[in-house]
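A.B. asks: Can you look at this prediction? I've put the sequence above it.
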Amino acid sequence: MRVAFFGTRSYDRHYFDAVNAARPSSEQHELLYLEPRLTAQTAPLAAGFPAVCVFVNDSVTADVIGQLAAGGTKVIALRCAGFNNVDLAAAKSHGITVVRVPAYAPDGVAEFAVALLLTLNRKIHKAYNRVREGNFSLDHLEGFNLAGKTVGVIGTGKIGQIFARIMLGFGCRVLAYDVAPAEDCLKRGVQYVSLDQLAAESDVISLHCPLMPATHHLVNAALLAKMKPGVMLVNTSRGGLIDTKAVIHALKTHHLGALAIDVYEEEEGVFFEDQSVDGVQDDVLARLFTFPNVLVSGHQAFLTKEALSNIASTTLDNLSCLQRGEVCANRVEKS
């Protein structure tokens, strides 16, 4: 199948080419890598391609899908788990099949969330910069022991379960909130509570739930007000889970003790791009950078060798499955 890849980077090419070459010749696909993100302006580049492959920062709106359909595209293959950037109703109306990679880096993302937590808590990023300038002072580098602290996990899918297990290993009391409690968490002693109780009792809160209408701005002014003063908030899931302006207010009043994010609700067109020449033009994101107790990374939690290999394998398997006329288990449809 001929596939137009949008928003590709060097690591995409490396892993997809390697995995594609290792497949039987009959199962290999013709891959065209495009650097621009998929938008209404770049959609015409996919004309004549039966499939397009997109990532979390591509804009797969009704307008874009209409253009893809007009150009002959029949498949939208997401090389990620999230699909909130795809208008599924529009895809269905145009007869376009949407497939995804449901779980490719649960360990990597959970481990990265822990890395953000530890870095921010123990001020490792500050110490690194100081030492490189010859400053070995320890002033204002105090952190806190994780052992004995209460950690709240919002969302206990595969990533949340792994994060919870790691926190239990640190000697933490782990609270969780999810509409469907995970058996693994229950067996290990994780306590499921209401969202309000989790907010009130947690010293650290980590987000691991999908973005959907019910979870959009889940962390808002009302929930922040219920949180324990000085709480640390970590988000490696989806930016839209957090009302960023409300979080900034909580940081300014010192109610929120620290924030670590790998995702941002307006990251489209900013993350995955080099903004160093012109500077970040997003005023809200720029404001976050001014806080000494905020750590921002650029949506890299998934970026491990294992994850990239799994993404490539599953994506190409999805395409082969559809090419054979079979029902793909990783198909995403409008509910």
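C.D. replies: Looks like it arrived, so ask away. Predicted, not measured: the structure shown is a model, and the values here were computed from it. Numbers count the residues shown, from 1 in each chain.

A.B. asks: from here on, contacts and neighbour counts on C-alpha atoms
C.D. replies: Fine.

A.B. asks: For the residue nearest in space to the middle of the chain, which residues are in contact?
C.D. replies: What sits nearest the mean C-alpha location of the chain, by CA atoms, centre = their mean, is S237, with 4.1 Å. The contact partners of S237, by CA atoms under 8 Å, 6 or more residues apart in numbering, come to 207-210, 262-263.

A.B. asks: mind redoing it with 10 Å?
C.D. replies: Residues in contact with S237, defined by CA atoms under 10 Å, 6 or more residues apart in numbering, are 82, 109-110, 113, 155, 159-160, 206-211, 261-264, 299, 301.

A.B. asks: Next one: V327 from A312, what distance?
C.D. replies: 19 Å (CA to CA, to the nearest Å).

A.B. asks: right, I mislabeled it, should have said P181
C.D. replies: Where A312 is concerned, P181 sits at a distance of 31 Å (CA to CA).

A.B. asks: ok, structure two:
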Amino acid sequence: MKVAFFSTKSYDRESFQNHLQDFGHQISFLDVQLDSRTVSLAEGHEVICSFVNDHIQKGILDKMAKLGIKLIALRCAGYNQVDIKAAKELGIKVVRVPAYSPEAVAEHAFALILTLSRKTHKAYNRVRENNFSLEGLTGVNIHGKTVGVIGTGAIGRAFCRIAKGFGCKILAHDVVENEEMKRIGVTYLPLKEVFAQSQIISLHCPLTPETKHLINAETLSFMQKGVALINTSRGGLIDTKAVIKSLKTKKIGFLGIDVYEQEEHIFFQNLSEEILQDEQISRLMTFPNVLITGHQAFLTKEALEQIALTTLKNITDFEEGKPLINEVVIS
């Protein structure tokens, strides 16, 4: 099938081209993000392949339908950026990559925790300037801490197993309690209790209308003073203004985020020669106890290979009329 591949980066080209010969699809790699202006580049294609910051709403879907697009192949797990209902009404199928490498994201979340708790990012910069002083680098142990995990899907479970290895007490909240997690010692509690008892909180739930701004002024008030907050899931889970206020009052001891609510205007781009217009992320970067990475938690060789293989198979299954096991379906 002919595939218009939006928001292409060099690592996308490499991982997909490594497997294209096994599937036979024709891919047009496009550097631009998918929006109402660029959707016309999909003319002559049957499939659109998009990523997390390609927002596909009804107006864009209408244009896709007129272009003859039959399938949207998301090369990510989340699908909140797509109007699934409108796609269904237009007869456009949507498939995704539900799990590529849960360990990649879980390990990155823990990398944020370890970096912030031991201030290794500060030590790295000091040593490069021949400053070997230890003043101001006192950290905290992870061992023995109570870690709250919000969402125990594949990534949340991988995170729990890592936390278990560090000797943490693990509390969790999910609409569905996982028996495997219970067997390794994870205790499920109501959300408010997880917030209240945890010294470290890591978010691993999807972004839905119910979870939007899950971290807000009210829920932050439940948390312990000096709580560590980690988000490698979706930026919209956090009310950034409320978090900035909590950083200023030291309610949040440290913050590690790989996602940001307005990231589509910033992430995946080199803006080193520009002045950031987003005042909130600029404010976050002034705090010494905040670490931001640009949505790179998924970015491992293993994860990229699985994303490519699953996406290409999703397209092949559609072409051959096979059941779409990774189709996004709403009731």
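C.D. replies: Ah, there it is. Bear in mind that the values here come from a model prediction, so they are computed numbers and not experimental data.

A.B. asks: TM-score for these two?
C.D. replies: Remark: TM-score between the superposed chains equals 0.99 [TM-score structural alignment, normalised by the length of structure 2]; 331 aligned residues with a CA RMSD of 0.8 Å.

A.B. asks: who's more crowded, V327 and A312 of structure 1?
C.D. replies: A count of neighbours by other CA atoms under 10 Å puts A312 above the other of V327 of structure 1 and A312, at 24 against 11.

A.B. asks: ok, for that one, nearest residue in space, not its chain neighbours?
C.D. replies: Excluding the flanking residues, the one nearest A312 of structure 1 by CA to CA, 6 or more residues apart in numbering is F16, at 5.1 Å.

A.B. asks: Equivalent analysis for D63 of structure 1, please.
C.D. replies: In space, D63 of structure 1 is closest to A40, 6.6 Å off (CA to CA, 6+ apart).

A.B. asks: Residue in structure 2 paired with that neighbour?
C.D. replies: Structural alignment places A40 of structure 1 opposite S36 in structure 2 (criterion: TM-score structural alignment).

A.B. asks: For burial, what's the neighbour tally of that match?
C.D. replies: Other residues near S36 of structure 2 come to 15 when the count uses other CA under 10 Å.

A.B. asks: ok, now H140 of structure 1?
C.D. replies: Counted with other CA under 10 Å, H140 of structure 1 comes out at 9.

A.B. asks: What lines up with it in structure 2?
C.D. replies: That one, H140 of structure 1, aligns with G136 by TM-score structural alignment.

A.B. asks: K250 of structure 2 contacts L220, doesn't it?
C.D. replies: No: using CA atoms under 10 Å as the test, K250 of structure 2 is too far from L220 to be in contact (11.4 Å).

A.B. asks: dump the residue contacts of the equivalent of P102 of structure 2 over in structure 1.
C.D. replies: Here P102 of structure 2 is matched to P106 in structure 1, going by TM-score structural alignment. For P106 of structure 1, the contact set (CA under 10 Å, 6+ apart) comprises 112, 157-163, 301-302, 307.

A.B. asks: how close does P106 of structure 1 sit to G134 of structure 1?
C.D. replies: 38 Å.

A.B. asks: next one: G160 of structure 1
C.D. replies: 39 Å.

A.B. asks: Please say which of these two ends up with more neighbours.
C.D. replies: Shown here are G160 of structure 1 and G134; by other CA under 10 Å, G160 has more neighbours (27 against 8).

A.B. asks: which helices and strands does the host helix or strand of that one pack with?
C.D. replies: In the assignment (DSSP states H and E), G160 of structure 1 maps to helix 158-169. Judged by 3 or more CA pairs under 10 Å, 6 or more residues apart in numbering; DSSP states H and E, helix 158-169 of structure 1 is in contact with helix 106-121, strand 150-154, strand 173-177, helix 183-187, strand 204-207.

A.B. asks: about what we covered before: hang on, the match of H140 of structure 1 in a helix?
C.D. replies: No: applying DSSP: H, G, I helix; E, B strand; the rest coil, one finds G136 of structure 2 to be coil, outside a helix.

A.B. asks: contacting residues for it?
C.D. replies: 119, 122-123.

A.B. asks: ok, it to L229 of structure 2 distance?
C.D. replies: Counting by CA to CA, the gap from G136 of structure 2 to L229 of structure 2 is 21 Å.

A.B. asks: and if you look at E14 of structure 2?
C.D. replies: Counting by CA to CA - E14 of structure 2 and L229 of structure 2 are separated by 34 Å.

A.B. asks: Fine by me, thanks again.
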